[in-house]
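Engineer: fold the following.
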Amino acid sequence: MTDTPAKPVLLTGASGALGRVLVRSLGALGWPLVLTDIAPFPDPIPPGAAFTRADLSDGVTMLRLAEGCGAIVHLGGVSVERPFEEVIGPNIRGLYHIYEAARRERARVVFASSNHAVGFHERCESLPADTQFLPDGYYGLSKAYGELIGRMYWFKHGVESVNLRIGSAIGEPVNARMLASWLSYPDFSRLVERCVLTPKVGHAVIWGASNNARMTWWRDDARAALGWTPIDSADPFAGQLAGAVSGDPVEERYMGGAYCSIEYSRTQPASIWGHSDV
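Structural biologist: Predicted coordinates:
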């Protein structure tokens, strides 16, 4: 097993928090990286990497950047809940450009999906990877679309993809919800390494959370096939964060947390069958 991919890896969203984590970790491994973002890259660029400032809406540039690449790690786009018109360009049309580039190059896509694609599932549930999409906003809706376009490109064109349903990927957990959903930066980096280096992945889904004792929401994904086991854990933070809750019943009921409460206008909560609880 090699630690370096045979072909360069295109990394979109390189200037964001997770992109910079990957540039540091993969650059330290000597990976050949093609970096792009709509924002300037704020850190030193590692040896063997090159950065191009570009917009995901520029399909011609995305095709050019992907030339010769064996994988596209797609972190680019709107990364938080925003109005529909702000999401549709980078997260819908931009993703189409990424998959068209992958189709032309026969490259694998590692797609940064999100727990917000299933955010309106309740925290008492235990979800397999093939669960029903229940997005909690326009951002989550775009991630559900992203997984579906990857599925279509796999069945129609044979483009491999791994969908990473990222929980809460930050330096440290900051509330009780993240005792379940936290994904450490090192675990995230190791996951992306396996997504790129595993010889065959087909169309796969991985729940992006570390080895947290409270992570009972998500199960039965493709991690074994990739050889990924999370090492870090939110458990050491349990004592200080167990009581760190919002007091918002909608936020605390659903897996998507605060995203579920944004512009929430129901008078009664909904079950997964669409009926109000009474």
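Engineer: from here on, contacts and neighbour counts on C-alpha atoms
Structural biologist: Fine.
Engineer: how about the strands in the stretch 151-278 of the chain?
Structural biologist: 161-166, 203-208 (DSSP state E, counting those that start in this stretch).
Engineer: out of the ones you listed, which is closest to residue 233?
Structural biologist: Minimum separation from residue 233 across the strands of the stretch 151-278 of the chain (Cα to Cα) falls at strand 203-208, 12.3 Å.
Engineer: what's that closest one in contact with?
Structural biologist: Strand 203-208 is contacted from outside by 115, 129, 150-151, 154, 160-167, 181, 183, 188, 218-219, 221-223, using Cα atoms under 8 Å, 6 or more residues apart in numbering.
Engineer: among those residues, name the buried ones.
Structural biologist: Taking 16 or more other Cα atoms under 10 Å as the criterion, what is buried in those is 115, 129, 150-151, 154, 160-167, 181, 183, 188, 218, 222-223.
Engineer: the spatially most central residue of the chain: what's it in contact with?
Structural biologist: Computing the C-alpha centroid of the chain and ranking residues by Cα atoms, centre = their mean puts residue 112 first, at 2.4 Å. The neighbours of residue 112, taking Cα under 8 Å, 6+ apart as the test, are 73-75, 163-166.
Engineer: how about this one, so we can line them up?
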Amino acid sequence: MMSKPFKRLLITGAAGRLGRVLRAEMQACAEVLRLTDIADMGNAAPHEELVRCDLANIADVLPLAEGVDAIIHAGGVPLENTFDLILKGNIVGTYNVYEAARQHGVKRVIYTSSNHAIGFYDRTETIDASVPHRPDSLYGVSKCFAEDLGRYYWDKFGIESVNIRIGSSFEEPLDRRMLATWLSFADFARIVERALHAPRVGHMIVYGMSDNRETLWDNHLASSLGYVPKDSADEYREKVMANTPRLDPNEPAARYHGGNFAGAGHFEDAQ
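Structural biologist: All right, here's what the predicted structure looks like:
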């Protein structure tokens, strides 16, 4: 039997929507998957180690990186929320993951960032990964922090990062915006696999999107990763156009890259 390229991978957020995709797809990459989440993850398969953990608690996070070859960090608060929850889950939690990597000599972190780090760019603009951050939410602010934290850990400690700015990763595109932003589950697994296997990545930002005819993002700055998407939202175009209304293009939810995140008010304001 051919040996797997990694002995042990750590995946945070393993009970989440994308964490479950990683749990299924990354088993081909490693002899052991160490999986962690604050939520229940069910029963462990023979190749799995399950550790229930709050990422905001550094004493619990530090041991997770022991004996790990690389970390796929998909944990944290997955949507807009109160600043307190975003702070603990996404900002403190991500710091703890990077610090665990540093203390245990883990040299690569794959981070599930988000298009909401640049959500206030106008849809008339096709942007690459070199543009300044323009977060559309506190959630987006936390993704900006994590990207910059990864750069700090690369510059000072030599820990490589691939920051995947995920567009909209669902089983299929759910609305008209997703015709430009959709990332299939299979393409998500492909881009993570390439991020793990590329020989050198430094600190890289790549947009997580499938091969959609419409696009808001230009991935040329991450071409060395070798990611080639195989799916396309265009297969669902007719269905999406028939089932979802056309928004006023001047409304913030339609005008900006971040969609509804850009159009929403401050989360903590009275509804």
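Engineer: doesn't the residue nearest to the centre of structure 1 belong to a helix?
Structural biologist: No. With DSSP: H, G, I helix; E, B strand; the rest coil as the criterion, residue 112 of structure 1 is located in strand rather than a helix.
Engineer: for the stretch 1-150 of structure 2, just list every one of the strands.
Structural biologist: Taking DSSP E, counting those that start in this stretch as the test, the strands found in the stretch 1-150 of structure 2 are 6-12, 30-37, 48-52, 70-73, 108-114.
Engineer: now the third one: how far from the chain's centre is it?
Structural biologist: For strand 48-52 of structure 2, the distance from its own C-alpha centre to the chain's C-alpha centre is 21 Å (Cα atoms, centre = their mean, to the nearest Å).
Engineer: from residue 141 of structure 2, how far off is residue 36 of structure 2?
Structural biologist: Separation of residue 36 of structure 2 from residue 141 of structure 2 (Cα to Cα, to the nearest Å) stands at 24 Å.
Engineer: I meant to write residue 51 of structure 2 there.
Structural biologist: 28 Å.
Engineer: and for residue 217 of structure 2?
Structural biologist: 19 Å.
Engineer: check residue 150 of structure 2 too.
Structural biologist: Note on residue 150 of structure 2: its distance to residue 141 of structure 2, by Cα to Cα, is 14 Å.
Engineer: swap in residue 24 of structure 2?
Structural biologist: 30 Å.
Engineer: neighbour count for those two, which is higher?
Structural biologist: Higher neighbour count among residue 24 of structure 2 and residue 141: residue 141, with 21 against 12, using other Cα atoms under 10 Å.
Engineer: and that one, how far is that from residue 118 of structure 2?
Structural biologist: Look at residue 141 of structure 2 and residue 118 of structure 2: by Cα to Cα, they are 9 Å apart.
Engineer: shared neighbours, the two?
Structural biologist: With Cα under 8 Å, 6+ apart as the test, residue 141 of structure 2 and residue 118 both reach residue 135.
Engineer: my guess is residue 157 of structure 2 contacts residue 105, does it?
Structural biologist: No. Assessed by Cα atoms under 8 Å, residue 157 of structure 2 is found out of contact with residue 105, at 9.7 Å.
Engineer: and residue 182 of structure 2, what is it in contact with?
Structural biologist: By Cα under 8 Å, 6+ apart, the contact list for residue 182 of structure 2 reads 167-170, 172-173, 209-210, 212, 232-233.
Engineer: neighbours of residue 237 of structure 1, just the number please.
Structural biologist: 16.
Engineer: list the contacts of it.
Structural biologist: With Cα under 8 Å, 6+ apart, residue 237 of structure 1 has these contacts: 173, 179.
Engineer: give the equivalent position in structure 2 for it.
Structural biologist: Mapped onto structure 2 by TM-score structural alignment, residue 237 of structure 1 lines up with residue 236.
Engineer: would you mind measuring from residue 198 of structure 1 to residue 227 of structure 1?
Structural biologist: Shown here: residue 198 of structure 1 relative to residue 227 of structure 1, a distance of 8 Å by Cα to Cα.
Engineer: who's more crowded, the two?
Structural biologist: Neighbour count, other Cα under 10 Å: between residue 198 of structure 1 and residue 227, residue 198 has more, with 14 against 11.
Engineer: hmm, the more buried one is touching residue 226, no?
Structural biologist: Yes. Contact criterion Cα under 8 Å: residue 198 of structure 1 and residue 226 qualify, at 5.9 Å.
Engineer: what count of nearby residues applies to the closest residue to residue 6 of structure 1 other than its chain neighbours?
Structural biologist: Nearest non-adjacent residue to residue 6 of structure 1, counting by Cα to Cα, 6 or more residues apart in numbering: residue 70, 7.6 Å away. Applying other Cα under 10 Å, we find 19 residues neighbouring residue 70 of structure 1.
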